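1. I would like to see how this sequence folds:
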Amino acid sequence: MIQTFYRQNKTELLLIKLFDRFHNIQTVSIKPYEKRQEIILETQQEFIPLAEYLKLPKIAIELNKYCELYTTK
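-> From the prediction side, this is the model:
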């Protein structure tokens, strides 16, 4: 879905998806281990690069911090 929005140059939708993920990663600790790992991997592969592409380095850093925090648990 992110790739589709990117190709269509739908920046507003990309921002909505990014901030939805930002909220979801903050609450990822309540998810089962396998689902948590899936969310973390997707965040690292898709959403951190998206934040960097959208020139939101602070969001990318925060997403990475949450990924690291919950990867070690």
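2. CA only for contacts and neighbour counts going forward, please
-> Will do.
3. which residues of the protein fall in strands?
-> In the chain, no strands are found when defined by DSSP state E.
4. where exactly do the helices run in it?
-> 2-7, 11-26, 33-42, 48-53, 57-71 (DSSP state H).
5. Mean neighbour count for the ones you listed - can I get that in JSON lines?
-> Below are the helices of the chain laid out as JSON lines (neighbours: other Cα atoms under 10 Å):
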{"stretch": "helix 2-7", "mean neighbour count": "12"}
{"stretch": "helix 11-26", "mean neighbour count": "15"}
{"stretch": "helix 33-42", "mean neighbour count": "15"}
{"stretch": "helix 48-53", "mean neighbour count": "18"}
{"stretch": "helix 57-71", "mean neighbour count": "16"}
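6. run this one through as well so I can compare:
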Amino acid sequence: MISFVFGCWAGYFVITELGKPVDAIQVCYADLQDEATKTREIEALLECLEELNLPSGKILTLSIEDHFSLKGRMIHF
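-> Predicted coordinates:
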């Protein structure tokens, strides 16, 4: 099941299985070549992952394909 979540991680899609969060996805149309925007999106996703106790999450963009580990969480673009 896919839920659109409002709250401290407003705008995230949270994938659940049997009512338990298993993935968080942020969709970002903004230009992530701008370092301030990229940092904002990553920090917001990390906050969501920590709150939901998830090991990884995704930021969907038009321009970036990458992945890396930060603060013990895997971030996929």
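7. so what number do they get for TM-score?
-> For this chain pair, the superposition-based TM-score is 0.38 by TM-score structural alignment, normalised by the length of structure 1; 47 aligned residues with a Cα RMSD of 3.1 Å.
8. mind checking how far the nearest residue to residue 50 of structure 1 once chain neighbours are set aside is from residue 33 of structure 1?
-> Nearest non-adjacent residue to residue 50 of structure 1, counting by Cα to Cα, 6 or more residues apart in numbering: residue 18, 7.5 Å away. Distance check for residue 18 of structure 1 against residue 33 of structure 1: by Cα to Cα, to the nearest Å, it reads 22 Å.
9. swap in residue 67 of structure 1?
-> 13 Å.
10. again, but for residue 62 of structure 1
-> For residue 62 of structure 1, the distance to residue 33 of structure 1 equals 21 Å [Cα to Cα].
11. ditto for residue 69 of structure 1
-> Look at residue 69 of structure 1 and residue 33 of structure 1: by Cα to Cα, they are 13 Å apart.
12. just residue 12 of structure 1 next, same as before
-> Taking Cα to Cα, one finds residue 12 of structure 1 at 31 Å from residue 33 of structure 1.
13. Whichever helix or strand residue 13 of structure 2 is part of: which residues count as buried?
-> Remark: residue 13 of structure 2 resides in strand 12-17, with elements defined by DSSP states H and E. Going by neighbour count (16 or more other Cα atoms under 10 Å), the buried part of strand 12-17 of structure 2 is 12-15.
14. can you redo those residues as TSV with distance to residue 39 of structure 2?
-> What follows is those, written out as TSV (distance: Cα to Cα, whole Å):
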residue	distance to residue 39 of structure 2
12	16
13	19
14	21
15	23
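15. what's the closest of the residues you listed to residue 45 of structure 2?
-> Of all those, residue 12 has the smallest distance to residue 45 of structure 2: 8.4 Å, by Cα to Cα.
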